[in-house]
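Visitor: no sequence for this one, just the structure:
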């Protein structure tokens, strides 16, 4: 008697035994001598099941332990056009893919819409504890009758809707892999690392949604998102959404000169560094060059002095007194509006906080104190906040209209995230957000600014010199571009009779769609 093949989940992989007839499944399988069975990566579950069904192979699916959900939202808002179109594009791509939208464009609500359209057990993965609690608050309010749990920060729930940090989801990837039919990766650019990628690789989830404002990574691994989550199905920039979902905005670059004393010291440091780089035949024009510089600086006293000189030059450019004068002028000009000030290091944050009596937030700020500061800023008691990198990602920052970047990295991701902090439309009907970028003239900061604007070259920032009076910019007239929709494609090309446990009985998804898993 011929036994029916069984598909089982085993610690992040699939075991198919006994081997079924046919050939298509062989492309996914590898023989494991330890158990004398064929083993298949868990992330190929959907392709494998569809291939077996296409061949008419009868098999028992004991791998999946996810199930349908009753998701009845307590509130429904009219989605913005870009949210509707992003959801449509994701569904047309087989409910797998990455959506790229700027900060404040409503990615969380888009995920809620995707969950409503795909009512299955869902795992949401986020980079920080702050974001985990924000998602929890949103989903418990949206689906009051659903069980929503947390994994991370001391919580170890196992609920139909689970919100986890990347760290905790990675640690528990082997046990979570067959529990959830849908994965939502918030800030999905974190996923393609050697550590985090197992969340996707050990999961059989047939439906996957990645959300990010900036998918590109400096190591080039953003290309792995296609295999881990799915292709990029929709993208919009802040300019595309200005005046609709986001406030219109203007970028103003202000260049300041170093003082004679600062200039002399800066040139001395750069000369010392460059001499070492020239002797060592190292170019800092790439990540590899920087890595070589770091390694070379640890091998000799000369290298150590060169690295210290490099850091001192950077500190001079980022913390010049001219920037603080500009900051004082801008704060006075825009008072009493709410203003966010960003720097690249905590030392400058504390210096500004002490000199100008401005509340500061860094990674060292206790959670309760940070919550109190943000609450007072939201209520208008505090007019200005200064921070380094801690507000870039994973923190719900109250609405502000003006942001001032005194220093930062060359990362376009950081730049877009900081811009996004002032793009929320809020209660103002015709809000014009302002982003000031203060750059030390004739220093390495000019190159840093060019790199961070690399993907934003479509909109050249307005420039001002330090000695000029900074006038309030007028509201720009932005072109309204037609939103693009990816071409419609059928979700599945094969409609086979589904075997028991491999797929569920047909049920309505929306108006005319039936679930496959």
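Guide: Nice, I can see it. The structure presented is a predicted model; accordingly, all values stated were derived computationally and were not measured.

Visitor: going forward, measure contacts and count neighbours with C-alpha atoms only.
Guide: Will do.

Visitor: Roughly how far does residue 411 sit from residue 301?
Guide: The gap separating residue 411 from residue 301 is 31 Å, by CA to CA, to the nearest Å.

Visitor: adding another structure so you can compare the two:
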């Protein structure tokens, strides 16, 4: 096979794709690949993507067909595309929709034009509890209450069902978006991509699916706009109380809903109203491991017409089980990343729905809707004391010692001097480390033990500019709106969590008012440690989204800056 060196891809027979990052067309090619493949490795010059059945099923659900996938690969591959790869792409892509769930009257059926596949499915013992009787060669009756469980089993067998069985309307709520505020001024307009996302969710046969939008892109607004389209009682599930308050503020500010129509369901108050916002934590709370989940009854407290899963990548296992029982209710998942650390992406696909819309972070950045972010990894040698402790410890302790590396304090000082007039967040995993940093810098710290009122007060001070530096634990990973944060310094994290990297990056993505619309995301990583190994995994998300990612050494860059600064002070003193 003739090689075309002008093309950037090497497509391999094991469904992996190597992409040359230095190629002039790499940015365009990456955009195409992201529609049907997953990034798995990202060294500087050659990225590795993998095509999986799930990545192809998500592509098919979003309207990407075999010809588009094959065309992208063939147009950019140095050696062409192995026939076996094209065959597998065709095989897996075509399986989406071979089996369909439809409703006829009050009955639900599993149907297919492929009678061989349907016969094979009907013979599976694992599916017997969910199927009732065969209706001819092309239909099998399904117990409606088992609609979700059946879809979970089918995707395990490699046949994701297209769910066309429809949804009940739910309790009517006269909900509309405000066009003007109380003073008569225009309130807000949906951006083009937000309208596209809402349309993708509600398109023909729509009513369940996941919308993937970057932090700062207005996922809450998209969710509210979807509610305005459905005009029904809505249960919103989100990650924490701060997010509950944020959803309520946005609903009251941007719709005609009144305070009496919007309820909060959390640890402190349990209001069930036409629109109810609850936390995942309250739904999964129980007195002991042997007790039932008392608050799961919320799924049946009203005739919900729509359930919104905010941060759907965090959906807890017990909520998956409850979701399997409510497949006749519309379901909308919102997230910045479909990556789950527990590997349950297929369950999100089956129970919440396939990916319906995905907007690239860099594309929104180019439009000016997100800040331009540079990602910088700073390698920091272990202090002599920590080096001795590290050598004498087990693997898990080594990761924590590396994360809490005392030498990172000097790097923090350097970065704060480097960005003296910028709103800065210091984010970390370990409370002892964050308390040390707070004492060292004199900045306040927010952790899980800080009550909600105190958190809100500190966030408000930070937003106003009265507080230029804030120390935050992982409680600030999700649903915290800090639009003026321009610098984030990540001092420690959760092993190789890409979803955490996405959320922390999101803290600084909001457009800036300084005219430059730029931000910097620093990660402090201990050199030659397990933290450095896990940092390679955390890079994947950032590189996949197209961010500039550079690695520097504190010894080379930081200490050189300190020496230069010292010389300047000495010269000024003379």
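Guide: Alright, I've got the coordinates. Every value quoted in this text rests on a predicted model; they were computed, and no experiment measured them.

Visitor: And residue 411 and residue 301 of the first structure? Which one has more around it.
Guide: Legend: neighbour count by other CA atoms under 10 Å for residue 411 of the first structure and residue 301, higher for residue 411 (20 against 11).

Visitor: wait, what's in contact with that one?
Guide: The contact partners of residue 411 of the first structure, by CA atoms under 8 Å, 6 or more residues apart in numbering, come to 451-452.

Visitor: Which residue in the second structure occupies the aligned position of residue 250 of the first structure?
Guide: Correspondence of residue 250 of the first structure to the second structure, assessed by TM-score structural alignment: residue 374.

Visitor: and the spatially closest residue to that match that is not a sequence neighbour, which of the three is it?
Guide: Nearest residue to residue 374 of the second structure, sequence neighbours excluded (CA to CA, 6 or more residues apart in numbering): residue 520, at 4.9 Å. Assigned with DSSP: H, G, I helix; E, B strand; the rest coil, residue 520 of the second structure falls in the strand class.

Visitor: burial measure for residue 520 of the second structure, as a count.
Guide: Neighbour count of residue 520 of the second structure, defined by other CA under 10 Å: 21.

Visitor: Over to residue 112 of the first structure?
Guide: Around residue 112 of the first structure there are 17 other residues, counting by other CA under 10 Å.

Visitor: now do residue 465 of the second structure
Guide: Quick note: residue 465 of the second structure (other CA under 10 Å) scores 14 neighbours.

Visitor: Excluding sequence neighbours, find me the nearest residue to the aligned partner of it in the first structure.
Guide: The alignment partner of residue 465 of the second structure in the first structure, by TM-score structural alignment, is residue 380. Leaving aside its chain neighbours, residue 380 of the first structure sits nearest to residue 338 (7.4 Å; criterion: CA to CA, 6+ apart).

Visitor: how about that neighbour, what's its partner in the second structure?
Guide: Using TM-score structural alignment, residue 338 of the first structure lines up with residue 423 in the second structure.

Visitor: How about the contacts made by that match?
Guide: Residue 423 of the second structure makes contacts with 462, 465, 467-469, 484-487, as judged by CA under 8 Å, 6+ apart.

Visitor: And for residue 147 of the first structure?
Guide: Counting by CA under 8 Å, 6+ apart, residue 147 of the first structure makes contact with 159-161.

Visitor: And the residue minimising distance to the centre of the first structure, how close does it get to residue 450 of the first structure?
Guide: What sits nearest the mean C-alpha location of the first structure, by CA atoms, centre = their mean, is residue 187, with 2.3 Å. Applying CA to CA, the value for residue 187 of the first structure to residue 450 of the first structure is 24 Å.

Visitor: One more: residue 301 of the first structure?
Guide: 33 Å.

Visitor: One more: residue 144 of the first structure?
Guide: Distance of residue 144 of the first structure to residue 450 of the first structure, given as CA to CA: 47 Å.

Visitor: ditto for residue 173 of the first structure
Guide: For residue 173 of the first structure, the distance to residue 450 of the first structure - CA to CA - is 40 Å.

Visitor: go on, residue 367 of the first structure?
Guide: 35 Å.

Visitor: in what helix or strand does residue 200 of the first structure lie?
Guide: Residue 200 of the first structure is located in helix 198-201, with elements delineated by DSSP states H and E.

Visitor: What are the buried residues along that helix?
Guide: Neighbour counts using 16 or more other CA atoms under 10 Å place 198-201 of helix 198-201 of the first structure among the buried residues.

Visitor: now stretch 456-472 of the second structure
Guide: Buried residues in stretch 456-472 of the second structure, counted by 16+ other CA under 10 Å: 458-459, 462-463, 467-472.

Visitor: Endpoints of it, how far apart?
Guide: 13 Å.

Visitor: For it, which outside residues touch it?
Guide: Under CA under 8 Å, 6+ apart, the answer for stretch 456-472 of the second structure is 421-428, 434, 437-438, 443-447, 482-484.

Visitor: Tell me the buried residues in stretch 341-349 of the second structure?
Guide: 346-349.

Visitor: What segments of the stretch 101-250 of the second structure are helices?
Guide: Using DSSP state H, counting those that start in this stretch, the helices of the stretch 101-250 of the second structure run over 115-122, 147-156, 192-202, 219-230, 241-254.

Visitor: what does the next helix or strand after the longest one correspond to over in the first structure?
Guide: Yep, that's helix 241-254 of the second structure we're talking about. For helix 241-254 of the second structure, the succeeding helix or strand toward the C-terminus, using DSSP H and E, is strand 262-265. Counting by TM-score structural alignment, strand 262-265 of the second structure falls onto residues 148-151 of the first structure.

Visitor: again with stretch 115-124 of the second structure
Guide: Using TM-score structural alignment, stretch 115-124 of the second structure pairs with nothing in the first structure.
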